[in-house]
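Visitor: any chance you can model this:
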Amino acid sequence: MRLSMLPAFEDNYIWVLRDSRRALLVDPGDAAPVLAAAREGLEPAAILLTHHHPDHCGGVPALLERWPGLQVFAPDDERIAVECERVGEGSRLRILDSDVQVMAVPGHTRSHVAYVTDGHLFCGDTLFSLGCGRMFEGTPTQMHDSLQRLASLPGDLQVCCGHEYTQANAAFACEVEPGNPDLATRRAQVLRHRAAGLATLPTTLESERACNPFLRCNVPAVRETVARRLGHAPATPVETFAALRSWKDGFRA
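Guide: Below you'll find the model as predicted:
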């Protein structure tokens, strides 16, 4: 299976996982890039949706018009108003001769899901490289638990996030944990890629565990930074996470 991405809007990625002929699409918020790729030979076989936000699912009606009967898999959320098969925690799919595992990862939205298949983690807006999504509908406990579940997956998984946010996330991560050598190396790589007009994704889950402060709420250096901001030591990893997410919400690089 070969992975590629189609840029959409300002910073979205539509992920494409294809065999020799057909393709699995993840979060086609805009139909136009997919239709353009189809003119070059792309043949969609199925669509996976991670959550209901329009920049992740808004292109589906036009794609179903172009390819009637195209399989669509989506979380059980009435706000995704397209014909689809509803999936949730523990659902297992078979697409393009590959198994697809579905995980419920609430926090960014209440019904957000992630998909694991063929060595790839399609995590939508739950986990970003060096960051995580805002909590529009969930609680810190939900989001922290979702991130910890993702972090427990095999380290060689390719992390395929919904947005190109890595450069800004790197600036924040370095404020949180300035003495992390793995983070310094990752940030330098990110800056080189962006200067060359290249994507910073996918990355690996192993790299995220080493560098992403939102996956490192038990690390002493992260806790110490948060304690200085709070004026007291955080009592739990969830309190550490909540303080980091609140700080990031107002952070400007």
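
Visitor: when you work out contacts or count neighbours from here on, use the C-alpha atoms and nothing else.
Guide: Noted.

Visitor: name the SS class of Val102, please.
Guide: Here Val102 is strand, with the state taken from DSSP: H, G, I helix; E, B strand; the rest coil.

Visitor: also this sequence, please, to line up against the first:
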Amino acid sequence: MGAIEIRQFMCRSDNFGVLVHDAAGGQTIAIDAPEEGPIVAALEKEGWTLTHILTTHHHGDHVEANTALKQRFGVEIIGPKGEADRIPGIDRTVSGGDGFAIGAIDIEVIDTPGHTLGSVSYYMPQAEAVFAGDALFSMGCGRLLEGDAAMLWESLQKLRALPEETMLYCGHEYTAKNAAFAVEVDPANTRLRERVRQVEEERVAHKPTLPVSLKKEKRTNPFLRVDDEDLAAELGMDVSDPVAIFTELRKRRDVF
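Guide: From the prediction side, this is the model:
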């Protein structure tokens, strides 16, 4: 198998665009389509031709460029079955547990509802990468716009269970604010403080804070640690009720 190459770049004000390229077969996948211009520029820089779009969820800032890119490249658009009626240009639907390949790239679909009801994430084991859209952010998670806390907590446990070396790609550059919130609710976490220092250095240098390994996230993201005794103690809550802790954290983050 040839190499799998991944390129990440900024779109809109704070969206990440991501391209995944199979060097052997020549296929190139966009993870979501937040903005046509930056995606086309990234393709031209690499000399790649877009062949597919994998949609994580229906929100406009993730599907805005679907139609334009389909007209330009004739791409196949793949997205969650539960949101097919709200995804422009969709050709094929997928659900959690589905597996398929694009060229030599194996892709596993994980249902990750909560931010939206039909949201999915795409895990590519050969690339050691997961593309979580707005379900999971570095040191944060998506707002509960359609689902509830129990639903999103279940989704995040699926992502947390992936191999620790897996690199997490998210839909937005929210890490700095998430980090500030994480320190407020988990002040005794020394690994978190080290991660915050790294994020501050990255932002000063105008570098992206993503991707990040799930190993780091499992140790520093409070939304992945709601069943951790130390975090529960910081909040004065019962660790036996992680959904209640998740609910409390999300409420606090919403007004942070």
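
Visitor: so which residues of structure 2 form helices?
Guide: With DSSP state H, the ranges of helices along structure 2 come out as 36-46, 60-63, 66-73, 149-160, 175-185, 190-204, 214-220, 229-235, 242-254.

Visitor: dump those helices into TSV; add mean neighbour count as well.
Guide: What follows is the helices of structure 2, written out as TSV (neighbours: other Cα atoms under 10 Å):
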stretch	mean neighbour count
helix 36-46	15
helix 60-63	20
helix 66-73	17
helix 149-160	19
helix 175-185	18
helix 190-204	15
helix 214-220	20
helix 229-235	16
helix 242-254	17
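
Visitor: among the ones you listed, which comes closest to Phe137 of structure 2?
Guide: Among the helices of structure 2, the nearest to Phe137 of structure 2 by Cα to Cα is helix 175-185 (7.2 Å).

Visitor: what range in structure 1 matches that closest one?
Guide: Under TM-score structural alignment, helix 175-185 of structure 2 corresponds to residues 166-176 of structure 1.

Visitor: mind listing what Trp48 of structure 2 touches?
Guide: His21, Gly26, Thr28 (Cα atoms under 8 Å, 6 or more residues apart in numbering).

Visitor: buried ones among the residues you listed?
Guide: His21, Thr28 (16 or more other Cα atoms under 10 Å).

Visitor: in structure 1, which of the contacts of Trp48 of structure 2 still touch?
Guide: Among the contacts of Trp48 of structure 2, the contacts conserved in structure 1 (both residues aligned by TM-score structural alignment, their matches' Cα atoms under 8 Å) are Gly26, Thr28.

Visitor: from the contacts of Trp48 of structure 2, which ones fall inside strands?
Guide: Assigned to strands by DSSP state E, the following of these qualify: His21, Thr28.

Visitor: adding distance to Val185 of structure 2, write the contacts of Trp48 of structure 2 out as CSV.
Guide: Output for the contacts of Trp48 of structure 2, formatted as CSV (distance: Cα to Cα, whole Å):
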residue, distance to Val185 of structure 2
His21, 39
Gly26, 46
Thr28, 40
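
Visitor: ok, the counterpart of Leu69 of structure 2 in structure 1 - contacts?
Guide: Using TM-score structural alignment, the partner of Leu69 of structure 2 in structure 1 is Leu63. By Cα under 8 Å, 6+ apart, the contact list for Leu63 of structure 1 reads Ala31, Leu35.

Visitor: distance to Cys141 of structure 2 for the helices of structure 2 - can I get that in TSV?
Guide: Below are the helices of structure 2 laid out as TSV (distance: least, Cα to Cα, whole Å):
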stretch	distance to Cys141 of structure 2
helix 36-46	25
helix 60-63	16
helix 66-73	25
helix 149-160	9
helix 175-185	9
helix 190-204	16
helix 214-220	11
helix 229-235	16
helix 242-254	8
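
Visitor: ok, the residue nearest to Asp249 of structure 1 when sequence neighbours are not counted - contacts?
Guide: Of all residues not flanking Asp249 of structure 1 in the chain, Arg134 sits nearest, at 7.5 Å (Cα to Cα, 6 or more residues apart in numbering). With contact taken as Cα under 8 Å, 6+ apart, Arg134 of structure 1 is in contact with Gly107, His108, Arg245, Asp249.

Visitor: out of those residues, who's nearest Gly197 of structure 1?
Guide: Checking the contacts of Arg134 of structure 1 against Gly197 of structure 1 by Cα to Cα gives Asp249 as the nearest, at 26.1 Å.

Visitor: structure 2: which residue goes with that closest one?
Guide: Asp249 of structure 1 maps onto Asp254 in structure 2, by TM-score structural alignment.

Visitor: its match and Asp241 of structure 2, how far apart?
Guide: Computed as Cα to Cα, to the nearest Å, the Asp254 of structure 2 to Asp241 of structure 2 distance reads 20 Å.

Visitor: what does the residue nearest to Asp249 of structure 1 correspond to in structure 2?
Guide: By TM-score structural alignment, Arg134 of structure 1 lines up with Arg143.

Visitor: once you drop chain neighbours, what's closest to Asn12 of structure 1?
Guide: In this structure, Asn12 of structure 1 finds its nearest non-sequential neighbour in His163, 4.5 Å apart by Cα to Cα, 6+ apart.

Visitor: these two touch, right, that neighbour and Phe128?
Guide: Yes. Counting by Cα atoms under 8 Å, Phe128 is a contact partner of His163 of structure 1 at 7.4 Å.

Visitor: next one: the match of helix 175-185 of structure 2 to chain centre, how far?
Guide: 16 Å (Cα atoms, centre = their mean, to the nearest Å).

Visitor: compared with structure 2, how much does that stretch deviate?
Guide: Averaged over the aligned pairs, stretch 166-176 of structure 1 sits 0.6 Å from structure 2 after superposition, using mean Cα distance after the TM-score superposition for structure 1.

Visitor: contacts for that stretch, please.
Guide: Residues from elsewhere that reach stretch 166-176 of structure 1 (Cα under 8 Å, 6+ apart): 128-131, 180, 183-184, 187, 190-191, 194, 200, 211-213, 222, 225-226, 248, 251, 253.

Visitor: again, only this time at 6 Å
Guide: The contact list for stretch 166-176 of structure 1 (Cα atoms under 6 Å, 6 or more residues apart in numbering) reads Ser129, Leu130, Gly131, Arg187, Pro213, Ala253.

Visitor: give the ChimeraX command for selecting the buried subset of those residues.
Guide: Written as a ChimeraX command, the selection of buried residues from these, which uses 16+ other Cα under 10 Å, is:
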select :129,130,131,187,213
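
Visitor: got a markdown table for the contacts of stretch 166-176 of structure 1, with distance to Gln71 of structure 1 too?
Guide: Shown next, in a markdown table, are those (distance: Cα to Cα, whole Å):
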| residue | distance to Gln71 of structure 1 |
| --- | --- |
| Ser129 | 29 |
| Leu130 | 32 |
| Gly131 | 31 |
| Arg187 | 38 |
| Pro213 | 37 |
| Ala253 | 41 |
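
Visitor: appreciated, that's everything.
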